[in-house]
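*Asks:* Below are the sequence and a predicted model; questions follow.
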Amino acid sequence: MDSFNSALGKNITFVHPPFFIIRGFIGIPNVKYYYVFMFFVFVFSVIGNVLVMLLILMDHNLQTPKYIAVFSLAFTDFFHICALVPKLLDIFLFNHNHISYNDCMAFLFFCYACLSMEALNLMALSYDRLIAIISPLHYPIRVTHKFMSALIAFFWIFVVLVVLIAIGLLTRLSFCDSLVIKSYFCDHGQLHKLACNDTFPNQIIGSLLPVLILWFPLVFILVSYIRISFALAKIATMQERVKAFKTCSAHLSLVAIYFVPILTTFTIGSAIDPNVRIINLSLTSVVPPLLNPVIYVLQTQEIKDSVKRLIKIKRQHVITLKVVK
């Protein structure tokens, strides 16, 4: 903190409270049923994303550039659900709504980093589909293991740096009055609104974050699919168009599940009850990690083929053991 103050060229004493109070779900009728739902979402999300990661690691046929991004998406979902839901249940279900200052910063970091990385993973997958359809002959040259690994690594580094900058700016705030965060986690927007000193830098980063981690990926994905649509329009037969479109169906489903609820909530957020808004926002955080592995298993032929191969190998192994016995 001293080095941060020196960098600002000022000797400032910041008032950091020992804890914050998170009260996002307080006053919502029958909210304990929602916590039960969250628990099952957590369990099935962990199982689904771990299975997807194991399939990719175990099956050499899935170790392609595209599935580097899919693996990163599953890892992000797994990490996000593990960072968010257990702490959320501890806070609200067991009434441990006091969270220490340092724990709050860590909670904010993991939630924002994973939400941001989710959008960037979807952007990487849209680039993969774009090149595969508009330039299939150049796909093996342009989308290599090295390229996709470097892209995903760059996204992770970018996300970590941006979120750390946001947290660094929060640590220069003093909290002199209310310590109540009206959200389901340590929300950046809620935190800087509680401060009693200048929050202008925090407002700037709060405005930049959605542009960098939400709007830019969304615009890139939309432009990619506009170009894909033009490319598909040039394909001679309807059968070829449908076949090409099917390769994008899983990714389009993931994009819709992630972006539509967020955009809807932020578009009409001021017109709905604050409690409803908090429920909606919490669902946008936990539903994608639950549905992403389901969609990839059901809609992606390579994943289904991989599952069939592993089941076949398992059966052959069991038969061999019985013969030996």
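*Replies:* Happy to help now that I have it. Quantities reported herein were computed from a predicted structural model and do not represent experimental measurements.

*Asks:* switch to C-alpha atoms for all contacts and neighbour counts from now on
*Replies:* Fine.

*Asks:* in the protein, which spans are strands?
*Replies:* 19-22, 98-100, 180-181 (DSSP state E).

*Asks:* Give me the buried positions along the second one.
*Replies:* Put plainly, it is strand 98-100. 98, 99 (16 or more other C-alpha atoms under 10 Å).

*Asks:* same question, stretch 299-314
*Replies:* 299, 300, 303, 306, 307.

*Asks:* before we move on, what about stretch 268-279?
*Replies:* Buried residues in stretch 268-279, defined by neighbour count with 16+ other C-alpha under 10 Å: 269, 275, 277, 278, 279.

*Asks:* got it, and stretch 91-99?
*Replies:* 91, 92, 93, 97, 98, 99.

*Asks:* Put this next to the first one:
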Amino acid sequence: MSLSQNFSIVHPEHFFISGLKDSPYSTYFYIFLFIIYFISVIGNSIVLLIIALHRSLHSPMYIAVFNLALADIGESNALIPNMIKLFFSGSQYISYNACLANMFFVSFFITVQTYTLVVLAFDRFIAICLPLRYNAIVNNKFMAIVFSVIWVFNSCMVTMTTSLITRLSFCKSNVIESWYCDYGRLMMMPCNDSSIQKIAAYVIEAFFFVAPPFIIILSYMGIFLALCKITTWEGRFKALKTCVSHLLVVGSFFLPIISNIIASPAANNRFIGGTLALTLPPMLNPIIYVLTTAKIKDLIRKMLDNRSAPIRANVSK
């Protein structure tokens, strides 16, 4: 305990993550989460390796895809293993410091994901609306600077909001009605004033979850106007085709969140919907980019052919 403004700030030794403790199907759900985690890590690792090892993919757009895959792996590792550990260990208690660390890393990687999607939207906007100036505006140095700023700025913002939690006193309850150490849920639990923390939460929500989709929508409005100026349907389709993977990734990221907001308020449904809203996008993103990007598909096909060639040669002997 520490003294501040004539009252003691109570930091509990542990928090209790309630999760799906009352659901009869929770075991199957956590097994499903493990499958999601496995596919997410393997899929994003493959995307990282392909982009890193092939110089033909060392371009601005694929630097952004590389950053997205890195954030996806980070979020999956920050969220799912801890959930599975808490459930299968038979104890859903997490220490105070571990809870803050969990909150920091989950929040950090999710915010990195959101602004990576914004950068990808900007990349497509410049490529379609200003094709002659694309190489002058968007290059590898530009992307390196942008993502350095995103990682540093996001880490500072999330550090600030996490540190504000240490000013809250949890003297009434230590039960977090969520599937991880959720900043929003923790703000509803303290017995002292949390107005500063709530203001910070609103700022973070506006900056990371309201502004990004708004910017992406504006980008695609500009892209749509540029497509209308293309005289041939073939040209429009060719330009729009370059946006397919990004649009699918944006949909996989924001649609589950929106669906969870308007879904049933039942506790178990909210838990399942909220969990899938955070865990499905990192699994779907590498699948989307592999299936919709010709360059990545061709490189994977060549890698498989090169590996199978010695086997075919040995068999023929």
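*Replies:* Yep, that arrived. The structure presented is a predicted model; accordingly, all values stated were derived computationally and were not measured.

*Asks:* quick one: TM-score?
*Replies:* Once superposed, chain against chain, the TM-score is 0.94 (TM-score structural alignment, normalised by the length of structure 2); 316 aligned residues with a C-alpha RMSD of 2.1 Å.

*Asks:* returning to that earlier point: helices - which of the buried residues of stretch 299-314 of structure 1 land there?
*Replies:* 299, 303, 306, 307 (DSSP state H).

*Asks:* Which of the residues you listed sits closest to residue 25 of structure 1?
*Replies:* Proximity of these to residue 25 of structure 1 (C-alpha to C-alpha) peaks at residue 299, which lies at 35.1 Å.

*Asks:* Residue 204 of structure 1 maps to what in structure 2?
*Replies:* Matched across to structure 2, residue 204 of structure 1 falls on residue 199, judged by TM-score structural alignment.

*Asks:* Repeat that for residue 192 of structure 1.
*Replies:* Checking TM-score structural alignment: residue 192 of structure 1 goes with residue 187.

*Asks:* What distance do you get for that match to residue 18 of structure 2?
*Replies:* 16 Å (C-alpha to C-alpha, to the nearest Å).

*Asks:* what's the answer for residue 130 of structure 2, then?
*Replies:* 51 Å.

*Asks:* who has more neighbours, these two?
*Replies:* Comparing residue 130 of structure 2 with residue 18 by other C-alpha atoms under 10 Å, the one with more neighbours is residue 18, at 17 against 14.

*Asks:* Verify the stated contact: that one with residue 174.
*Replies:* No. Under the criterion of C-alpha atoms under 8 Å, residue 18 of structure 2 is not in contact with residue 174, lying 10.1 Å apart.

*Asks:* give the contact list for residue 172 of structure 1.
*Replies:* Taking C-alpha atoms under 8 Å, 6 or more residues apart in numbering, we find residue 172 of structure 1 in contact with residue 14.

*Asks:* ditto for residue 161 of structure 1
*Replies:* Residue 161 of structure 1 sits in contact with no residue, where contact means C-alpha under 8 Å, 6+ apart.

*Asks:* mind running it again at 10 Å?
*Replies:* 113, 155, 167 (C-alpha atoms under 10 Å, 6 or more residues apart in numbering).

*Asks:* Tell me the counterpart of it in structure 2.
*Replies:* In structure 2, residue 161 of structure 1 lands on residue 156 (TM-score structural alignment).

*Asks:* Looking at the strands of structure 1, spot the one closest to residue 86 of structure 1.
*Replies:* strand 98-100 (13.6 Å).

*Asks:* what span of structure 2 lines up against the closest one?
*Replies:* Counting by TM-score structural alignment, strand 98-100 of structure 1 pairs with residues 93-95 of structure 2.

*Asks:* Off-centre distance for that stretch?
*Replies:* 24 Å (C-alpha atoms, centre = their mean, to the nearest Å).

*Asks:* Show me the contact partners of it.
*Replies:* 12-18, 82, 86-87, 99-102, 174-176, 180-181.
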